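Undergrad: Here is a sequence together with a model predicted from it:
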Amino acid sequence: MDELRKEKENLLLRLRKIEGQIKGIQKMIENDKSCNDVLTQIAAVKAALNKVGAIILEKYSKSCIAEYKNTENEKSIDELIETLLRFIK
């Protein structure tokens, strides 16, 4: 349970950092910063958000696969595939 709590805290910390980056981008636009600088920060936010998604997807995938191994229920694998397809769009 302690590991789950740490993972959750790590994700929330990452999301708070992303939130700060987005606020920074808003200020950059308000202050007429260069498009290059703004787009660089947007790329950083996208990368950070993709990392959060990848971490969550990894945990979810492991959970679905473990459930399938225990129950051989195709539904868990189908849900995993649907989630993967949504994430990569």
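TA: Done, it's in.

Undergrad: use CA for all of it now, contacts and neighbours both
TA: OK.

Undergrad: list the helices and strands the longest helix that the chain contains packs on?
TA: Among the segments of the chain that qualify as a helix by DSSP state H, the longest is helix 35-71. Helices and strands touching helix 35-71, as assessed by 3 or more CA pairs under 8 Å, 6 or more residues apart in numbering; DSSP states H and E, comprise helix 2-30, helix 74-88.

Undergrad: Alongside the first one, take a look at this:
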Amino acid sequence: MLARVRRLRGQIEGIERAIENEEPCGAVLHGIAGARGALAGLMSEVVEDHVTSHLVDADEHPKALNRDAAEELLEVIRTYLK
């Protein structure tokens, strides 16, 4: 996850440089789109980790959710975040 955050930081800094250098709007928009995708990927990873670690770990949480239902939920979230 830290690698994703660091990559995202680099992308944001790239957007900042592009704006400071008055680069064409297209270049700035591409940078924003890339950062948005990276942020969505980070969000997906954190949500997936939370669900698998805290909601469906039957050893830690005897009343955990059904693993198949959790996987179905994660698929919907992954699709939404793309």
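TA: Looks like it arrived, so ask away. Predicted model, so just to flag it, every value in this text is computed and none were measured.

Undergrad: Could you get me the TM-score between them?
TA: Superposed pair, TM-score by TM-score structural alignment, normalised by the length of the second structure: 0.69. Supporting alignment: 69 aligned residues with a CA RMSD of 2.8 Å.

Undergrad: still on that earlier bit, how about TSV for the helices and strands packed on helix 35-71 of the first structure, with distance to Cys64 of the first structure added?
TA: Below are those laid out as TSV (distance: least, CA to CA, whole Å):
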stretch	distance to Cys64 of the first structure
helix 2-30	16
helix 74-88	5
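
Undergrad: Aligned to Gly41 of the second structure, what sits in the first structure?
TA: With TM-score structural alignment defining the correspondence, Gly41 of the second structure maps onto Lys51 in the first structure.

Undergrad: related to what we said a few turns ago, wait, which of the helices and strands packed on helix 35-71 of the first structure is closest to Leu57 of the first structure?
TA: Closest to Leu57 of the first structure of these, according to CA to CA: helix 74-88, at 7.7 Å.

Undergrad: Which residue in the first structure aligns with Arg4 of the second structure?
TA: By TM-score structural alignment, Arg4 of the second structure lines up with Arg14.
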